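Student: How does the following fold in three dimensions:
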Amino acid sequence: MNDHAASAHSHGSHGHGHGHGHGDHDHGADEGLRELLDLDAEITRDELAALTARIADLAGDHPVRDIIDIGSGTGTGTFALLRRFPDAVSTVVDTSDDMLSHLTTTARGHGLDARIRPLRADLDAAWPAAPDSADLIWASSSLHHMADPDRVLRDIHATLRPGGVLAVVEMADMPRFLPEDLGFGTPGLEERCHAAMEKTRAEHVPHIRSDWTSRLTAAGFTVDSHRTLDVSIPAPLPPAARRYAAATLGRFRHGLVDTLAPEDRATLDTLLDGDGPLSLRHRADLSLTSSRDVWLLTR
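Tutor: From the prediction side, this is the model:
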């Protein structure tokens, strides 16, 4: 549902939103991240539609014309919101020129480019002067990447018009795809990958497991709802979900190259060998589970 900052390129399998960033990007990593985010959008399309419907209910009779997407990535949230609010324009904020270019190209393909305002900005440095107000602000898996999320939340609160809506999405549990025993390698590979990734993320992204409810209320927001959005697809996975599994596990392999045991790296290589007989492409026992925490708030 959109998610990954500059730090996630090297430290996260899955991070979303580029809202703060530090300017330097690995273009190959950006390409892999774009694929992952686009697949995530495809996988969570129904859940995202239901979420934007709840946002519309919360907005009520207040017109939504100005949207800000914090850490817009490939535009998953923005495109869903623009379809839900046909009179709205979205300012998409990201540190990556590549991501913003990709988003703009995709918007053109959807006929939405006239309703997009790309804004390259590093929110760790300062909140941008424009736009100076918004009816709706969307932050999907971007807040935990901020160096000072409390300051950013205060800036969001000041920018949101009275009665405006803030939607925050943060990953609760990263996606899981594999059975405990793959039939080769040591059982429990995915659990070890997740444990290693959580340790790495905790070291480099200290706000990853923050008490967001407390931070949001301290910034002055009223919590309308806080719920967990679950995604579950049983085996065998359809093609898009299978590609999602390959993209996610590929980022594990890349991000944990110096952390995993040699046997686990070899097992991942076997799974990611597209033509190999033991690869993900040929497995019928892959499933998908993941969950995200969702807050809907008003000023």
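Student: from here on, contacts and neighbour counts on C-alpha atoms
Tutor: Noted.
Student: quick one: contacts for the residue nearest to Thr159 when sequence neighbours are not counted?
Tutor: In this structure, Thr159 finds its nearest non-sequential neighbour in Ser133, 4.7 Å apart by C-alpha to C-alpha, 6 or more residues apart in numbering. By C-alpha atoms under 8 Å, 6 or more residues apart in numbering, the contact list for Ser133 reads 66, 159-161.
Student: The strand or helix carrying Asp150: how far from the chain's middle?
Tutor: Per DSSP states H and E, Asp150 falls inside helix 149-159. Its chain's C-alpha centre and that of helix 149-159 lie 20 Å apart, by C-alpha atoms, centre = their mean, to the nearest Å.
Student: Closest to Ala41 out of the contacts of Ser133?
Tutor: Asp66 (22.2 Å; C-alpha to C-alpha).
Student: residues in contact with the closest one?
Tutor: Asp66 neighbours (C-alpha under 8 Å, 6+ apart): 88-91, 133-136.
Student: can we see that at 6 Å?
Tutor: 88-89, 134-135 (C-alpha atoms under 6 Å, 6 or more residues apart in numbering).
Student: Same check on Leu189?
Tutor: Applying C-alpha under 6 Å, 6+ apart, no residues contact Leu189.
Student: which of the contacts of Asp66 lies closest to Leu153?
Tutor: Ala134 (13.8 Å).
Student: Would you check how far apart that closest one and Leu296 are?
Tutor: Counting by C-alpha to C-alpha, to the nearest Å, the gap from Ala134 to Leu296 is 15 Å.
Student: Run a quick neighbour tally on Phe221.
Tutor: 22 (other C-alpha atoms under 10 Å).
Student: does it really touch Trp295, like I thought?
Tutor: No. Assessed by C-alpha atoms under 6 Å, Phe221 is found out of contact with Trp295, at 10.6 Å.
Student: Show me where the stretch 1-150 of the chain has its helices.
Tutor: 6-11, 27-43, 45-59, 76-84, 97-109, 149-159 (DSSP state H, counting those that start in this stretch).
Student: this one next, for a side-by-side:
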Amino acid sequence: MQEFEDFLAGTDTPKIIYDVGGGTGNYTEIAARLCADSSICLVEPDPGMMQAAKAKLSGHKNVTYQNVGLEGVEAPDGADLVISVHSLYAMPDPEHRLADIRRMLRPGGMLYLVDLGRPMDVRDWRNFLFSRIRQEHGLFGALRIFWQGRQIAKQNKAIFKAQRDGTYWTHTAAEIASAVTAAGFEIINQRSVYRGYSDLLVCRATP
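Tutor: Below is the predicted model:
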């Protein structure tokens, strides 16, 4: 999230922003805080996550909501920025969803995309997180945080199962780059993140 803040700080302020698959609104909150004069729309099909996002973002008056999947988004004006963080891989026909995102953007508009591409080694991720949290909060603090986050651990196991059975899209860095380019984007920056499981791409919509 700090990297996203740095990205916003280093670019012209986008006036129209969509956060697709925005979950509970973490990235929407950053955009709303740093781009207070912008129009921001959080798109999230899950009602529970949408409810949590609305509670989290209640203090931001520049945020609107669409409780739909990406294919159902209403975007009458060309967006300056679309955010998609760890949501594309779970959508049906992700390559087609990239084309939907391109249609939402004006030529020259930006896509900030983070996507989980490789099968998640749940044990590796759990051990890494526990080690990092223990350094900051001590053993008992880490145990408490892990107990509070046990639902997240269950979700990570479900993601791995869905990746393994082909329900969720898996891809190499080269494959997602090819899909993004085919959808009408120029890749400005790309690198692996989240211990190599995910890809971060900053892209510009081509004319």
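Student: more crowded one of Ala134 and Leu296 of the first structure?
Tutor: Ala134 (24 against 21).
Student: What's the more buried one aligned with over in the second structure?
Tutor: In the second structure, the residue equivalent to Ala134 of the first structure is Ala79, according to TM-score structural alignment.
Student: burial count for the residue lying closest to Thr181 of the second structure once chain neighbours are set aside?
Tutor: Nearest residue to Thr181 of the second structure, sequence neighbours excluded (C-alpha to C-alpha, 6+ apart): Ile187, at 7.2 Å. Counted by other C-alpha under 10 Å, the residues lying close to Ile187 of the second structure total 18.
Student: what does Ile187 of the second structure align to in the first structure?
Tutor: By TM-score structural alignment, Ile187 of the second structure lines up with Val223.
Student: List the buried residues in stretch 73-82 of the second structure.
Tutor: 73, 78-82 (16 or more other C-alpha atoms under 10 Å).
Student: can you tell me how far the match of Ile187 of the second structure sits from Val294 of the first structure?
Tutor: On the measure of C-alpha to C-alpha, Val223 of the first structure and Val294 of the first structure end up 11 Å apart.
Student: before we move on, the earlier item: for the match of Ala134 of the first structure, give its distance to Pro107 of the second structure.
Tutor: 9 Å.
Student: Same question for Glu5 of the second structure.
Tutor: For Glu5 of the second structure relative to Pro107 of the second structure (C-alpha to C-alpha), the value is 23 Å.
Student: same thing with Asn189 of the second structure?
Tutor: Applying C-alpha to C-alpha to Asn189 of the second structure and Pro107 of the second structure gives a distance of 18 Å.
Student: Now do the strands in the second structure.
Tutor: 16-20, 39-43, 63-66, 79-85, 105-116, 185-193, 198-205 (DSSP state E).
Student: most neighbours per residue, which of the ones you listed?
Tutor: strand 16-20 (a mean of 25; mean count of other C-alpha atoms under 10 Å).
Student: In the second structure, what stretch matches the helix holding Asp150 of the first structure?
Tutor: Going by TM-score structural alignment: helix 149-159 of the first structure matches residues 94-104.
Student: Relative to the first structure, what is the average displacement of the matching stretch?
Tutor: Comparison of stretch 94-104 of the second structure with the first structure after fitting gives an average deviation of 1.3 Å (mean C-alpha distance after the TM-score superposition for the first structure).
Student: Can you list the buried residues in that stretch?
Tutor: 94-95, 97-104.
Student: What of stretch 73-91 of the first structure?
Tutor: 73-82, 84-85, 88-91.
Student: what does stretch 193-208 of the first structure give?
Tutor: For stretch 193-208 of the first structure, by 16+ other C-alpha under 10 Å, it's 193-194, 196-198, 200-201, 204-205, 207-208.
Student: The first structure: which residue goes with Ser178 of the second structure?
Tutor: Per TM-score structural alignment, Ser178 of the second structure is aligned with Ser214.
Student: Likewise for Ser39 of the second structure?
Tutor: Ser39 of the second structure maps onto Val89 in the first structure, by TM-score structural alignment.
Student: if we can go back for a sec, among the buried residues of stretch 193-208 of the first structure, which pair sits farthest apart?
Tutor: Cys193 and His207 (20.1 Å).
Student: Next up, the contacts around the residue most central in space within the second structure.
Tutor: With distances taken as C-alpha atoms, centre = their mean, the second structure has Val85 as the residue nearest its mean C-alpha position (0.9 Å). When contacts are counted by C-alpha under 6 Å, 6+ apart, Val85 of the second structure touches 113-114.
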